[in-house]
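Peer 1: what would the 3D arrangement of this be:
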Amino acid sequence: MDTAVETTGTLAEDDLRRLDAYWRAANYLTVGQIYLLDNPLLREPLRPEHVKPRLLGHWGTSPGLNLLYAHLDRAIVGRDLDAIFVTGPGHGGPAIVANTWLEGTYSELYPSVGQDEAGMARLFRQFSFPGGIPSHVAPEVPGSIHEGGELGYSLMHAYGAAFDNPDLLVACVIGDGEAETGPLAASWLSNVFLNPARDGAVLPILHLNGYKIANPTVLDRLPIDDLRAMMHGYGYQPHVVDLVDPEDPTRGIDPDRAHRILAGTLDTALDEIADIQRRARGGGEVTRPRWPMIVLRSVKGWTGPHEVDGEPVEGTFHAHQVPIAEVRDNPEHLAALDRWLRSYRPEELFDATGAPQPLIAGLPPAGDRRMSANQHANGGTVLRDLVLPDFREYGVAVHEPGRTVVGPTAPTGEWLRDVIAANPDRFRLFGPDEVASNRLGAAFEVTDRAFVGQLRPGDDNLSPDGRVMEVLSEHLCQGWLEGYLLTGRHGVFTSYEAFIHIVDSMVNQHAKWLKTTRQIPWRRPVASLNYLLSSHVWRQDHNGFSHQDPGFIDHVMNKKAEVVRVYLPPDANTLLSTMDHCLRSRHYINVVVAGKQPAPNWLSMPDAIMHCRRGVGIWDWASTDAGEEPDVVLACAGDVPTLETLAAADLLRRRLPDLKVRVVNVVDLMRLQPESEHPHGLPDVEFDSIFTRDKPVIFAYHGYPWLIHRLTYRRRNHENLHVRGYKEEGTTTTPFDMVMLNDLDRFHLVIDVIERVPGLSVRAAHLRQEMFDARQACRDHTRRHGEDSPLVTEWKWAGAQGATPS
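Peer 2: As a prediction, this is how the structure comes out:
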């Protein structure tokens, strides 16, 4: 890379000495965590037994992280900034832990790891050690909202943290390996959605140290002018800080000079941010500014061993993980580690007790201004409850089951509209260009889509002040929302069911974060991550097979029971009740699947509320068992399966009036599990009373049928459970043909009953044949007319009267 223009600014000699000492101390503590079991201050000669038997961790990115952390601490003190630090290179865990210990926060939260020699020994021993802490910037690390073990999400998390946090600066370090990922590449566009008048600021710092595990990084090999142009094209004002010796690319420049260059550049960038915010908050028109960003080029493994066994290390990919590997068994390696550790001159950095010297302790800010103690990075401490309008007022009038036809998401959209209006500083709606498509467009009556880019005549509901976050990237929506939630706010992510799979891996990471933080006493619960998935598998008949996939539920169900919930409300009123519950909940991942197309509504609002509270219940009005033991149970979960189940129950009521049928609807999927497996699980005695101990159960389910078997395999009556659901059969067709393709239709459900109720297969053989014929007639009708038969589209629940089209 070409040498950049240096910006040195003014750095007092005291600040220079303090920065240098702090940086050396952080680097020393980082190396100590990777290597040492004992002898933390090297008060005696280093021996093999002082070294860990398993050397784990990553050194290469850590010196650059320590350098940036030190300089940001200086800026926070000098400018009284409210700032947090997002670490994209998650492998830099030991560096961030070192800084939290130097700031004192770590010892405050973990008193056994005090700022003394014994505490330092515990700090070193626990890192990547059984019973200790992970090697990443995990939830255990104070000040962290981003683990970084999976790369690509740091910048979107940073922007999510900055939304509606007008006084917050989010310093986000992006590793050059991470910068090669698709999600990170899209994240640069987030500045188009950041309002300088209302939101905080993000300072992206692209850290180029040249190598990944074994390969060079792409951006480090770009000519500097190309990289500048790239960042400029994304809308940033790039500032390049090149700290690599131009004569030897494996060496860093003189540290004093490096500190002066970085300090001057950081001051320039912070001045630009302050100027942007001052102008935007002065009352003028808010337009997209050119936010500063920093490109920091440093040597990988800077200050580490330059070579080991004649092999170059510093400035190469060999510095990525553990530069000196055979320390216990190789005396030369042990001596090299001893020289490396002593090169930081620990006797100058720590006093006789092992505490940081006053010169070092004086660099970080105090109290909540420390990045490791900032309350925004422990979002539950600043979380405020939402002001929620009474969802009952948005309900659909249901005087008779199924007579009112309304798309379930439309009333919820009206309710969310008023949630947005009542919470203008702590709630946002996120979606990949699908908010209106999913019938939540009522939100645009009170707000717009957030957009600080160029506006043109004819644009629909775009403004810098919008609270609907739409971008055609599920990754960005997920990452923004995670950052928003983890810093103490609330939101809903709405998406097409099939394409929410794009964020499967991100959901994994968030679920792990929630699970881990439940066991950390000082971490406070955050608002739940709420998904409202519409345009679902059974109503994607127009888009076809590519848009048909209900498997996100299966993915979520693999997570720990204490952090996941899945809801399948059957109509508009149950959806309203469910969403109100989800927005009031804390520290969960809530998945709600509901249709947007016009559909029958079954329950009045009082009945819907009670049904949602139960999670699973017998619908007496649809059943014919009259309080007796049924001959068969028709169970359902999901709006379309509920419709088909009720249509099947109606057919059985009219054609086999002596058959005792019980209709059971499931809203909360977790209720199917035993209480030993999930907090929502039904006790066995209650499950048996609903589903019986020995009667056939025909279960019409929204997703892949084997999930229901997995949830119920321990139940007494599992061998009599027969599940119909999606089995990867789909195309562009009609809605009813879609359910027929997967044998979920009403006629097939009746056939299932006839085949599974003892003695019924012979007695009802004529009805069975009629059901087969009805299926064929409906299929022929679609092929002939391009739409579903009136036999299906005109059906209405008629209850005991039985007056239905035939």
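
Peer 1: CA atoms for contacts and neighbours, from now on please.
Peer 2: Noted.

Peer 1: mind listing what's buried in stretch 535-548?
Peer 2: 535-541, 544-545, 547-548 (16 or more other Cα atoms under 10 Å).

Peer 1: again with stretch 591-602
Peer 2: The neighbour-count check on stretch 591-602 (16+ other Cα under 10 Å) flags 591-597, 599-602 as buried.

Peer 1: nearest to residue 341, of those residues?
Peer 2: residue 591 (49.9 Å; Cα to Cα).

Peer 1: that older thread, quick one: which of the buried residues of stretch 591-602 is nearest residue 713?
Peer 2: Using Cα to Cα, the buried residues of stretch 591-602 come closest to residue 713 at residue 591, 22.6 Å.

Peer 1: so that closest one sits right up against residue 554, yeah?
Peer 2: No: shown here, residue 591 and residue 554 do not form a contact pair, counting by Cα atoms under 8 Å, at 10.9 Å.

Peer 1: burial measure for residue 732, as a count.
Peer 2: Residue 732: 15 surrounding residues under other Cα atoms under 10 Å.

Peer 1: let me see the contact set for it.
Peer 2: Contact analysis of residue 732 by Cα atoms under 8 Å, 6 or more residues apart in numbering lists 540-545.

Peer 1: let's see this one next, to set against the first:
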Amino acid sequence: MPNQFIDQPNPPPEESNLPNEVLGLAAPANDRKFLSDKERHVVQKFRRAADYLAAAMIFLKQNVLVQEPLKPEDIKPRLLGHWGTCPGLTLVYAHINRLLCIHTELRSMFIVGPGHGAPAILACLWLEESLGHLYPSYTVSRSGLQRLIADFSTPGGFPSHVSAEVPGSIHEGGELGYALSVAFGAVFDKPDMVAFCVIGDGEAETGPTAAAWHGHKYLDPAESGAVIPILHVNGFKISERTIFGCMDNKEIACFFSGLGYQPRFVEDLKCIDDDMASAMEWALGEIRNIQNAARKGNPTPKPRWPVIIMRTPKGWGCPAQLGDNFIEGSFHSHQVPLPSARKNDEQRKLLEEWLKSYGISELIDGDTGRIDSDITSIIPKEVERRIGQVPETYKGYTPLNLPNWMDFTSEKNGNEVSGMQNVGEFLLKVIQNNQSIFRIFSPDELESNKLNVVFKATGRNFQSDQFSRAKGGRVIEILSEHTCQGFMQGYTLTGRTAVFPSYESFLGIVHTMMVQYSKFNKMAQETNWRGPLSSINYIETSTWTRQEHNGFSHQNPSFIGAVLGLKPTYSRVYFPPDANCLLSTLHHCLKSKNYVNLIVASKHPTPIYLSPEDAEAHCRAGATVWKFASTDDGIDPDVVLCAIGTETTFEVVSAAEILRRRVPELRIRVVNVTDLMVLGRNHPHSLDEAGFEGLFTGDKDIIMNYHGYSNDVQGLLFGRKNMERVVVQGYSEEGTTTSPFDMMLRNKVSRYHVCAHAIRSAALQNPKIAVRQQELVSELMHDMEKVKEYIYVHGEDPGDCYDSPKFD
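Peer 2: Below is the predicted model of the structure:
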């Protein structure tokens, strides 16, 4: 049955049976006249103007100040934007401005969680002249006002959600749930910064937000800034009540008290401005107390950080009712309250009455677009302190002081080395050189992923742990990939650099977050006022090839395909085959700008194939012929063996050794690809056709042994000439709790499978191989079955499986 309750305007939540004594609840202001009459008058003027502009942006394409009766042609043909959240956002914006004017030492950012609240933010940015500063056609003028309103959410105008084109933003509003973790990431290592973050009560139902509430527990008040979360409870999503909207104040207070916050409610509409001003002053005072104690060497154990709970009606200020439907205070105001205003006379009349109720003619001059001086009086005079012009939100990154990666390499001496351990030594030095602009965000896997050597120079930053508290720390480990990603986004978008190492199988959890970040980055680089960003850097390790002990659930390389799906200009995927190549690749990624970098690496010891100098040349080229593993340096081969990935490379090199020993008449060329993008046709790193044929020949069969899903490579190769000669073998969703080599066998990427493919292909070119094909393949399959039998009898691989192949 339909839920009729949701059609009622903001009914109060049912009272719980909780006791009245709720720990952590901040007392409301005793004096409900916190503001002077002048201050209150000025704040309300700012809010009226911003609310009018937000509503007008959604509806009007001309007659933008309603100086004449509205006609159908004054209304946009498509009405886009979400009014429901706008009045709450303008309320917060106005009071941040007031706080900035009073506390001249305060530096602040505003992170907006409600996705489609752009009308409110753009309205405020226009009033403070930040929009016109960066976009000259949006100046505070009659023409600028016309363009602001008429162009919103039209082709060529600003979109309906907060995005990279919006000044002051560091958060893509297209997908909900990430604002709070981004806000915490933005204030790490920014001791003077306070980020205000509005989280909608619909957004607060998401898993990423649920984990992000714990962000303050990773915030050392001695070295970092603070976040003031503002939960906006207006009761409704698109067409359903919200969880927080159905919770009474006692329940909410208990919830946040348990999370380590001290909550304070702002909800009395009769004195909402006094309550909000008082709450913000209180929150800032609590933060200063926590920070001052920590910075004087006497940190507060488990400080209770402030959180503000703001209750306002959904769509506050719009018409109360349309026909039999409530609008204000119901889900009907979530998006466009009067959706047929262009065609329906009743709705158009209601719209005109609504817009005129703001008295906009008293606030903005209809002839010049000039703004009333009371409104401008609460806008910070220093432009870099205005929300839309905070330098951290757009200036770009500070390059790292990187050590020489060759100082951490290994010699090609037959030893096997864990690339991740070498990377740990390298990152240790990176941390020492960059104490306030570099961090590692890891989902509780740093030691497992062999990076624990960094703890020689730093610690974990976990303020709830008595042994880690008040010691800083460049490493943040939280078992929430969403929160790690949000922290990294906020940290990177405010000018710093981060690394996100993770188990391969679980990076897919942040797939959509990574895509949203990439979209933000793309649009940011298409503005003419945002500086370059450090790339975001994923190290995908604990890969399926060596997750045999954890079973099928831990065997999943799908994140590779997610990165490959991004716009080629902004995506990079690397498969360094050994420890030296891994160091070269990571050094390159930490220097790079504006990319999503994915490095797929093994944490287990593997052979060193290339000297440091050869590794540098190999990584620079992206793919090379490995002469040492080929016959006659790879000249005139019968077949090309291509290796992509650490363990799959080992199998190809092992296959080459078997073929050289057993089938000396077979001529092979071994190619290793470390930069996956060289295989494509429409990527900045792509090989041209001459370069591709130089590596792979123009007509010989190519056997590709690939770490990920074969479709990844097949998609990259699509459109190249004569690709029917290519066989791509990769992970094929076969796995269990077994041995490492059995994983190779199950997915048909073992040395035996490579050898068999090579013999069958070479037989088409080489008659000496053709006459022995059946004999050779049968022998290989027999050997493979013997290995399988050994594994299932003994529960481990034969001892010679991982001996390094020998070459002359």
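
Peer 1: what does residue 536 of structure 1 align to in structure 2?
Peer 2: In structure 2, residue 536 of structure 1 lines up with residue 543, judged by TM-score structural alignment.

Peer 1: with residue 438 of structure 1 instead?
Peer 2: Using TM-score structural alignment, residue 438 of structure 1 pairs with residue 449 in structure 2.

Peer 1: contacts only, for that match.
Peer 2: Residue 449 of structure 2 touches 420, 501-503, 541-542, 603, counting by Cα under 8 Å, 6+ apart.

Peer 1: what of residue 630 of structure 2?
Peer 2: Counted by Cα under 8 Å, 6+ apart, residue 630 of structure 2 has contacts 656, 667-670.

Peer 1: narrow these to those in helices?
Peer 2: Secondary structure from DSSP state H places residue 656 of those in helices.

Peer 1: ok, the contacts of residue 630 of structure 2 vs residue 287 of structure 2, which is closest?
Peer 2: residue 670 (60.6 Å).

Peer 1: count of neighbours near the equivalent of the closest one over in structure 1?
Peer 2: Aligning on TM-score structural alignment places residue 670 of structure 2 opposite residue 663 in structure 1. The tally of other residues near residue 663 of structure 1 (other Cα under 10 Å) stands at 28.

Peer 1: circling back: inside strands: which ones of the buried residues of stretch 591-602 of structure 1?
Peer 2: Mapping the buried residues of stretch 591-602 of structure 1 onto strands (DSSP state E) picks out 591-593, 600-601.

Peer 1: just the helices in the stretch 501-650 of structure 2 please.
Peer 2: Here the stretch 501-650 of structure 2 has its helices, by DSSP state H, counting those that start in this stretch, at 511-525, 558-564, 579-591, 612-621, 646-662.

Peer 1: next, the buried residues of stretch 31-47 of structure 1.
Peer 2: So, applying 16+ other Cα under 10 Å, buried residues of stretch 31-47 of structure 1: 31-41, 46-47.

Peer 1: next one: stretch 459-474 of structure 2
Peer 2: 459-464, 469-474.

Peer 1: returning to what we had before: now, which of the buried residues of stretch 31-47 of structure 1 sits nearest residue 704 of structure 1?
Peer 2: For these, the nearest to residue 704 of structure 1 is residue 34 (45.6 Å; Cα to Cα).

Peer 1: return the residue of structure 2 aligned against the closest one.
Peer 2: By TM-score structural alignment, residue 34 of structure 1 lines up with residue 58.

Peer 1: ok, now residue 631 of structure 1?
Peer 2: Match for residue 631 of structure 1 (TM-score structural alignment): residue 638.

Peer 1: and for residue 507 of structure 1?
Peer 2: That one, residue 507 of structure 1, aligns with residue 514 by TM-score structural alignment.

Peer 1: next one: residue 739 of structure 1
Peer 2: Per TM-score structural alignment, residue 739 of structure 1 is aligned with residue 744.

Peer 1: ok, the nearest residue to its match once chain neighbours are set aside - contacts?
Peer 2: Excluding the flanking residues, the one nearest residue 744 of structure 2 by Cα to Cα, 6 or more residues apart in numbering is residue 750, at 4.7 Å. Each residue near residue 750 of structure 2 by Cα under 8 Å, 6+ apart is listed here: 648, 651-652, 741, 744.

Peer 1: closest one of the residues you listed to residue 706 of structure 2?
Peer 2: The nearest one, if we look at the contacts of residue 750 of structure 2 relative to residue 706 of structure 2 and count by Cα to Cα, is residue 648, at 6.2 Å.

Peer 1: where's the alignment partner in structure 1 of that closest one relative to residue 495 of structure 1, distance?
Peer 2: Using TM-score structural alignment, the equivalent of residue 648 of structure 2 in structure 1 is residue 641. Distance, residue 641 of structure 1 to residue 495 of structure 1, using Cα to Cα, to the nearest Å: 21 Å.
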